[in-house]
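S.K.: Need the 3D shape of this:
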Amino acid sequence: MSDTAKIISSPGAAGPVFRRHHQKADGRSLYLYGHKPHNLPPFPESSGKIAPGGELRWHPLRGEYAVYAGHRQNRTHLPNPADNPLAPMRKGGGETEIPFTDFELAVFDNRFPSLHRDAADPPTADETHQRLAAKGKCEVIVYSADSETRLSNLTMEQRILLVEAWIDRYTAMREMGLAYILPFENRGTEIGATLHHPHGQIYGFPIVPKPQEQAAKVFANGFDLVSAMDSWGEAQQVAANGTMIAMVPPFARFPYECWIIPKTALPGPWTFSAQQVSDFADLLGRMQAAYDALFTRPMPYMMSLHAAPTEHDAPYHFTAQFYPMLRDAKRVKYLASVEQATGIFTVDIAPEEAAEHLRAVFA
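M.R.: From the prediction side, this is the model:
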C-alpha cells in the first residue's frame, strides 16, 4: 500500500523535496524521498514476522543502559552483490527491501531492530537490575539506488536530499515523543558494517544516552562552542564554507577525528536554513573525500549527528562527528582494554597534527 508523493520541504537550493510512504507487506514503513515525485508501481512482497525490539538494562556501576536484542544475531551479513537487500528490485530478480525498480533515496524500518515501538515490557525486576522495554525506532537510510555511490561522489543535489531526509526523520521521531534521535553511519568492515551498499541508520531512543545527556547539561551550564572554536584557532581548522566549519577538536579521542559544526549555535538540522542545508551537504561530501585521500584508500569510520535531545532544544550546538578507524594506511585504531575499561582513550596523533594532515588533502 502506497501513498502518493507529498512535498515535505519548501524549495531551496536544489528545489522541493517529495516524500512517498509505502507500507510493506510485513507492516513496516518505507519512505521514498526525491526531488521529483516517486510514482513507480511496487513489486509484490512476501510478508513475515518482525521481532519487536529488545530490552534496556541498567548498569549500576557505569550509570548507563545497554540494549539486549538477541534476534539481531540473524541479521544479513555481507551478502553477495546479487543478494544486495538495499538495491532496487528487478523483474525476475530476488526480493529486496525496496520493491521498486528505482528510487532517489529510501528510508525503511529495520528488519532487525534493537528498538521498536511495540517492544514488550520485561519481567519486573528490583532497582539494582532495572529493565525497560526498548521502545523506540530503528530505520535504515539508503543514500542512492547505486551501490557504488558514497557521500563523496553523490551530487550536491543528492547530498542535499540526504540532509532533508534526515530533517524529516528528526521531525517525525521527535513528534513521536522519542527522547533522543541519532542518525549515524558505520563505514567499512573494520567498524562492523554488514552491508556494502552505502547507507546509514537512524535510532530513536526512549531515553537520552549518557554522553548526550552530559552534553546537554554542559550546554545548559553555559558552554559556548562558538567561543571555544575561536580559542582553538586556525591550528584545529580543516575547512570552512559560508555557514559551516570542519575542525579537529583539541580533545579529539580518535586519530583524525573531525567535526562539522555550524558557525552559529543551532540545536539540530531541523532549524537549518536552505543555505545551511547546502553548506552542510557540501562539507559532508568533501570530508569523506579527504579521509579517502589521506591514506589513498577508503577510510572506515563512524559518523554520527549530535543534536539536542527532544526536551532540550536550547541552549545547544549541533555537531556532526567523524571517528576514523585508521591511524595510518595499514593500522586500525582498536578500542582495546584501557579505552573499554576506563573510557580514557590513548590517541596516537596530536589533534593539531591531524588537522594539518587533513587540510593538506581537503579539496
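S.K.: Please make it C-alpha for all contacts and neighbour counts, starting now.
M.R.: Fine.
S.K.: any idea where the helices of this structure begin and end?
M.R.: Secondary structure of the chain (DSSP state H): helices at 156-175, 210-220, 225-232, 274-294, 337-342, 351-361.
S.K.: how about these in TSV, adding mean neighbour count?
M.R.: Output for the helices of the chain, formatted as TSV (neighbours: other CA atoms under 10 Å):
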stretch	mean neighbour count
helix 156-175	20
helix 210-220	15
helix 225-232	13
helix 274-294	21
helix 337-342	10
helix 351-361	19
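S.K.: possible to save those helices as CSV with distance to Arg72?
M.R.: Output for the helices of the chain, formatted as CSV (distance: least, CA to CA, whole Å):
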stretch, distance to Arg72
helix 156-175, 22
helix 210-220, 23
helix 225-232, 38
helix 274-294, 29
helix 337-342, 22
helix 351-361, 36
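S.K.: For Tyr316, which of these is the nearest?
M.R.: Among those, helix 210-220 comes nearest to Tyr316, with 5.5 Å by CA to CA.
S.K.: With Pro267 as the reference, name the closest of the helices of the chain.
M.R.: helix 210-220 (10.2 Å).
S.K.: Please name the nearest non-neighbouring residue to Leu305.
M.R.: Closest residue in space to Leu305, ignoring its immediate chain neighbours: Ala320 at 4.4 Å, by CA to CA, 6 or more residues apart in numbering.
S.K.: Hmm, I typed the wrong one, I wanted Gln201.
M.R.: Per CA to CA, 6+ apart, closest to Gln201 is Val140, 4.4 Å.
S.K.: What count of nearby residues applies to that neighbour?
M.R.: As a burial measure, Val140 scores 22 neighbours (other CA atoms under 10 Å).
S.K.: pretty sure it is in contact with Phe112, am I right?
M.R.: No - using CA atoms under 8 Å, Val140 is not in contact with Phe112; the gap is 10.4 Å.
S.K.: that older thread, neighbours around the residue nearest to Leu305, how many?
M.R.: Neighbours of Ala320 (other CA under 10 Å): 20.
S.K.: for comparison, sequence B:
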Amino acid sequence: MTADIAHLNTLAGSLYRRHFVKADSRSLWLYGYEPHDLEPLAEEGGEPIHGGSLRWHPLRQEWNVYASHRQNRTFKPSAADDPLAPSKPGGAMTEIPFADFELAIFDNKFPSFHPDVVAPAETIPGMALHRPGGKCEVVVYTPAQEGSLATIGQERRLLLVAAWIDRYEALFAEGHKFVLPFESRGEEVGVTLHHPHGQIYAFDVLPPVQQNMTASFREGYDLATEMVSWGERYEVTRAGGLRVVTPPFARFPYETWIVAEDAVPGPWAFSTEQVDAFAHLLGDMTRRYDSLFGRPTPYMLSLQAAPVGEELTFQFTTQFYPLLRSPDKVKYLASVEQSTGLFTIDIMPEQAAAALKDI
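M.R.: Now for the predicted structure:
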C-alpha cells in the first residue's frame, strides 16, 4: 500500500481512497472496497484549462458564468475513444491512467469554475464581474461503458454515496460555499458522454435557487412535515426512513424527490440505515422511470444539501427531473418557461405518483 491510499471508515462500510496527481496536475481520486495499488500508465502532460468570469444579470438578479474554453470539450466520442474508460497498456490514454478501477472522481478538464482562476481583467460599465472560483469534478460510476444507477448494483451505489460524502467534506473544508453533486442522463438533456457518470460542482457564490431554498427553510418551512401531510397520494415508495414523493408543486412531469422523514442537512448526516436506503432508492427510481417509459429515461438528478452555515434549518432532498412526458414525447422548456420561469406541467403530480408507484 502506498502513502496516497487512505482507509475510510464510512457509513457505507470500510472503503479505500487513493489520491493521484495526473501529468497535467489535475487530481484523481479512486474509491473502492479494496486498496487501489495498480501502477499508473503513461499519460500526456500539459497545462490545466480554465478561465472565464462571472457576470451579474441586473434584471434576473443572478450570476452567469462565461467559460469560452468549454466550447472545445469532448463531444460524443466513439466507444473506442471513451475518455472515462480505464486506459489500456499500449493503447489510447483516457482521463484515468490505470488499467482498472472501481469508482473514480477527477478534476474536470474543461471546468466552468476553478480555484486558481484569476479575477477578470476587463471592466464593463455598470456591470459587476467576479472570478469564477469553485471547482468542477467528474464522477465515473464504473469502468464499464454502459449502465445506470439502476444496473450498477447496490454495492457500487453505496460506494458512490460514500464518495459523494467524502467530496462534500473535502470541498467544504477547502472553503467552498455550496456543493452540488448531479447527473445529467440522455442526449435530450444534452449529454455528450454516455459512459455512466455524474459531476460535482463546488460554488463560491450561492446560486439563486439555493438562496431561495435557504430563505424558505430559515423562515420555518418544514418540508418533512409537509410531506407527511400530503399523504399516500403523492408517495411513490419508501425505505429506511426515506420517502420518494412527487411534490404537489412539481415542475416536471413525473418529477420525484427523495426526502428523509426526519430532516437532515445532507447525506453526511444519514444513519447507516438511511445510507443503505438512499443507495437503494437511487437505483429503484431509475429502474421505475425506465420501466414506465420503456427506454433509458433522460433526466436531471441533483443532490440539494445545505450550504455552509445553513445546516440547522436546511432540509436535504435529492431531486429527479425526467425530460419525458410519454415514451416518445420530450418535455421541452419552451419560450414561456424560459422567459418567465413559469412552468406548464402536462401530468398532474398525483397521477405521476400513482403511475410510478404501480411499477
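S.K.: returning to what we had before: give the equivalent position in structure 2 for the residue nearest to Gln201 of structure 1.
M.R.: In structure 2, the residue matched to Val140 of structure 1 (TM-score structural alignment) is Val138.
S.K.: got the contact list for its match?
M.R.: Listed by CA atoms under 8 Å, 6 or more residues apart in numbering, the contact partners of Val138 of structure 2 are 105-108, 197-200.
S.K.: Look up how far Ala80 of structure 2 lies from it.
M.R.: Distance check for Val138 of structure 2 against Ala80 of structure 2: by CA to CA, to the nearest Å, it reads 20 Å.
S.K.: same question, Asp358 of structure 2
M.R.: 40 Å.
S.K.: With Ala354 of structure 2 instead?
M.R.: Counting by CA to CA, the gap from Ala354 of structure 2 to Ala80 of structure 2 is 42 Å.
S.K.: Same question for Asn72 of structure 2.
M.R.: Per CA to CA, Asn72 of structure 2 is found 19 Å from Ala80 of structure 2.
S.K.: again with Gln71 of structure 2
M.R.: For Gln71 of structure 2, the distance to Ala80 of structure 2 (CA to CA) stands at 22 Å.
S.K.: now swap in Leu30 of structure 2 and tell me
M.R.: According to CA to CA, Leu30 of structure 2 and Ala80 of structure 2 sit 22 Å apart.
S.K.: what's the most distant pair in the contacts of Val138 of structure 2?
M.R.: Asp107 and His197 (13.4 Å).
S.K.: residues touching the residue lying farthest from the centre of structure 1, list them.
M.R.: Most distant from the centre of structure 1: Asp126, at 34.4 Å, with distances by CA atoms, centre = their mean. Residues in contact with Asp126 of structure 1 (CA under 8 Å, 6+ apart): none are found.
S.K.: isn't Glu190 of structure 1 right up against Lys330?
M.R.: No - checked against CA under 8 Å, the pair Glu190 of structure 1 and Lys330 is beyond contact range at 11.5 Å.
S.K.: So for these two, which sits in the more crowded spot?
M.R.: Using other CA under 10 Å as the criterion, Glu190 of structure 1 and Lys330 rank with Glu190 on top: 15 against 9.
S.K.: so what corresponds to Thr310 of structure 1 in structure 2?
M.R.: Aligned against structure 2 by TM-score structural alignment, Thr310 of structure 1 finds its counterpart in Val308.
S.K.: Now that match: closest residue in space, sequence neighbours ignored.
M.R.: In space, and not counting its chain neighbours, Val308 of structure 2 is closest to Lys177: 5.4 Å by CA to CA, 6+ apart.
S.K.: Translate that neighbour into the numbering of structure 1.
M.R.: In structure 1, Lys177 of structure 2 lands on Ala179 (TM-score structural alignment).
S.K.: doesn't Val208 make contact with that match?
M.R.: Yes - counting by CA under 8 Å, Ala179 of structure 1 does reach Val208; the two are 5.7 Å apart.
S.K.: shared neighbours of those two, which are they?
M.R.: With CA under 8 Å, 6+ apart as the test, Ala179 of structure 1 and Val208 both reach Pro309.
S.K.: circling back: any idea how far Val218 of structure 1 is from the residue nearest to Gln201 of structure 1?
M.R.: Using CA to CA, Val140 of structure 1 is found at 31 Å from Val218 of structure 1.
S.K.: Same question for Ala120 of structure 1.
M.R.: 34 Å.
S.K.: Same check on Ser273 of structure 1?
M.R.: Applying CA to CA, the value for Ser273 of structure 1 to Val218 of structure 1 is 26 Å.
S.K.: what residue of structure 2 takes the place of Phe322 of structure 1?
M.R.: Checking TM-score structural alignment: Phe322 of structure 1 goes with Phe320.
S.K.: Just give me the neighbour total for its match.
M.R.: Using other CA under 10 Å as the criterion, the residues surrounding Phe320 of structure 2 number 25.
S.K.: Gln304 of structure 2 now?
M.R.: 22.
S.K.: which residue packs closest to the aligned residue in structure 1 for Leu28 of structure 2, ignoring adjacent ones?
M.R.: Using TM-score structural alignment, the partner of Leu28 of structure 2 in structure 1 is Leu30. The spatially closest residue to Leu30 of structure 1, leaving aside those adjacent along the chain, is Phe108, at 4.2 Å (CA to CA, 6+ apart).
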